[in-house]
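Chemist: Starting from these lines, generate the structure:
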Amino acid sequence: MAPTKAPDSSRRSDRSRRAILDAALALVTEVGYRRTTIEGIAARAGVGKQTIYRWWPSKAAVLMDAFLDLAGRSAEGVAAESAGEPGEGEQAPGIPDTGDLVADLKLVLRATVDELNDPVLEAPTRALTAEGIVDAKLGAEFVHKLLDPQLALYVTRLRAAQETGDVRADVDPRIALELLIGPLMHRWLLRTLPLTHAYADEIVDYAVGGLAPRP
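Modeler: Prediction:
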C-alpha cells in the first residue's frame, strides 16, 4: 500500500492568503473602503475570520497588504518592460538610465499613466487614497510603504542626472520629482481631463526644459 502523502500546509496557507488578498481588493473596488469588512473578506475568500486575524490585526492591514501586493506585481511588469537587457553597473528597478533623461522620464511617466488608467488598479487606489485623507494613520502607512519607495527611485535617477550635468547641482531632486508626479495625480484625482501619454510627455518637457524662454 502506497504511503499517504501529508498535506502541504505551506501551500494551503499561500492559497488562503492569496484568496484573502484578492477578496479584499475585489470588495474595496465594488463597495468602497468603508463598506468592506473582515466578515465580507472572509466570506468572499472562503475562509474563517480567525484565519484573517491570524495574519492581520485589522481591515486596514489586510487592504494595505493587498494593495502593496497588487502594486508590486504591477511594478515588476513595468520594470521588465522598461529596463530591457541589464547593462553594466547598477540601475534602480523600474527607472531606466539610458543617458537620455527626458526619454527615461517619459517612459516612466507613460507607464504611470497606464497604471492609473488600469481598472484593476484604479478603484483600489482611489479607495485607499480617499480613506488616507480622513484616516491619518492609514494615510501615513500608505505613504511610507508605497509612495516613498517609488519616489526614491526618481530621486536616484535625478541625482544620477546631476552627476552627468543634465540637471543643475543646486536642484532638490525631491522637489523636482513633484513637478513630474504632482500634475499626473492632480488630473487623475479630479478627472477633469483625460490622462494620456501625450500629457505625460508634455509634463516632462515642461519640467526639464522650464517655462522661461531660452537665450
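Chemist: switch to C-alpha atoms for all contacts and neighbour counts from now on
Modeler: Will do.
Chemist: three-state assignment of the spatially most central residue of the chain?
Modeler: Among the residues of the chain, the one closest to the centroid is residue 71, at 4.4 Å (CA atoms, centre = their mean). Secondary structure for residue 71, judged by DSSP: H, G, I helix; E, B strand; the rest coil, is helix.
Chemist: mind checking which helix or strand the residue nearest to it when sequence neighbours are not counted is in?
Modeler: Closest residue to residue 71 in three dimensions, ignoring its sequence neighbours and counting by CA to CA, 6 or more residues apart in numbering: residue 121, at 7.7 Å. Applying DSSP states H and E as the criterion places residue 121 in helix 119-134.
Chemist: next structured bit after that helix?
Modeler: helix 136-142.
Chemist: Show me what counts as buried in that following helix.
Modeler: 138, 139, 142 (16 or more other CA atoms under 10 Å).
Chemist: Please generate a structure for the following sequence too, so the two can be compared:
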Amino acid sequence: MAPTKAPDSSRRSDRSRRAIHDAALALVTEVGYRRTTIEGIAARAGVGKQTIYRWWPSKAAVLMDAFLDLAGRAAEDAGAGPGSGDTGESAPGIPDTGDLAADLKLVLRATVDELNDPALEAPTRALTAEGIVDAKLGAEFVHKLLDPQLALYVTRLRAAQEAGDVRADIDPRIALELLIGPLMHRWLLRTLPLTHAYADEIVDYAVGGLAPRA
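Modeler: As a prediction, the model looks like this:
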C-alpha cells in the first residue's frame, strides 16, 4: 500500500484565511460594518470563532487584512493596467509619457472606478470611518494602503519638476493633495456623482496652478 500523505496544514490554513477574508468583505458589503461581527464572519467562512481570534484581535483587523489582500489581488488581475508597457514610467501604476496632465487623468479615472466599485466601496468606507475613531487602525490604514499609493504621485510630480513641467518650488506631497483631496471629499460626502469628467477637471485645475509661470 502506498503511504498515506499527511494533510498540508499550510494549505488548509491559507484556505481558511481566504474564506475569512471573503466572508468579512461580503458581510461588510451586505449588512454594513456595525452589523458585521466575528461570529457572523466565522459562520460565513465555515470556521470556528477561535480560529479568527487566533489570527486577529478584532473585526477591524480582519477587515484590514481582507482589504489589503483584495487590493493585492486586484493589482495582480489588472496586470497591464496604468503604468505598464514600454513607454517608461516613474513608478509602478503611474505612467510617464511626458504628458503630465494625461498621465494624472489616467490614474485618477482608475481611482474613480475603484471608489465606485461596490466590492471596494463598502470596506473602504468602513476602514476610513473606523480609522477616525481608532487611531491605531487609522495609522495602519495610512501606512499600509494610502502612503504607498501617494508615494507614486510624489515620484511622478518630481519627474515633472525635473522635466520643467512643474514649478521647482512646489512641494509634491502637498501638490498631490490638490488631486486626491477633492476626489475623496466628493466620495465621502456623496454630494455629487464621482465621474471621469470630474477627475479630468481636477487635473486641469491643479496642473494649471502647478505649471511654471511665464
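Chemist: which ones are touching residue 152 of the second structure?
Modeler: 90, 91, 92, 93, 94 (CA atoms under 8 Å, 6 or more residues apart in numbering).
Chemist: Okay, helices next: where are they in the second structure?
Modeler: Under the criterion DSSP state H, the second structure carries helices at the ranges 9-31, 38-45, 49-55, 59-78, 100-116, 118-133, 135-141, 147-162, 172-189, 196-210.
Chemist: could I get those as a markdown table with distance to residue 84 of the second structure?
Modeler: A markdown table is the format used below for the helices of the second structure (distance: least, CA to CA, whole Å):
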| stretch | distance to residue 84 of the second structure |
| --- | --- |
| helix 9-31 | 28 |
| helix 38-45 | 36 |
| helix 49-55 | 35 |
| helix 59-78 | 10 |
| helix 100-116 | 12 |
| helix 118-133 | 23 |
| helix 135-141 | 26 |
| helix 147-162 | 14 |
| helix 172-189 | 21 |
| helix 196-210 | 21 |
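Chemist: Quick check: nearest residue in space to residue 208 of the first structure, chain neighbours excluded?
Modeler: Residue 208 of the first structure sits nearest to residue 102 (CA to CA, 6+ apart), 7.2 Å away.
Chemist: Check the gap between the nearest residue to residue 47 of the first structure once chain neighbours are set aside and residue 211 of the first structure for me.
Modeler: Take residue 47 of the first structure and drop its neighbours on the chain: the residue closest to it by CA to CA, 6+ apart is residue 16, 7.3 Å away. According to CA to CA, to the nearest Å, residue 16 of the first structure and residue 211 of the first structure sit 53 Å apart.
Chemist: Neighbour count: these two, which is higher?
Modeler: Taking neighbours as other CA atoms under 10 Å, residue 16 of the first structure and residue 211 compare with residue 16 leading, 18 against 9.
Chemist: you'd agree that one is up against residue 44?
Modeler: No: between residue 16 of the first structure and residue 44 there is no contact under CA atoms under 8 Å: 11.3 Å.
Chemist: With that, I have no additional questions.
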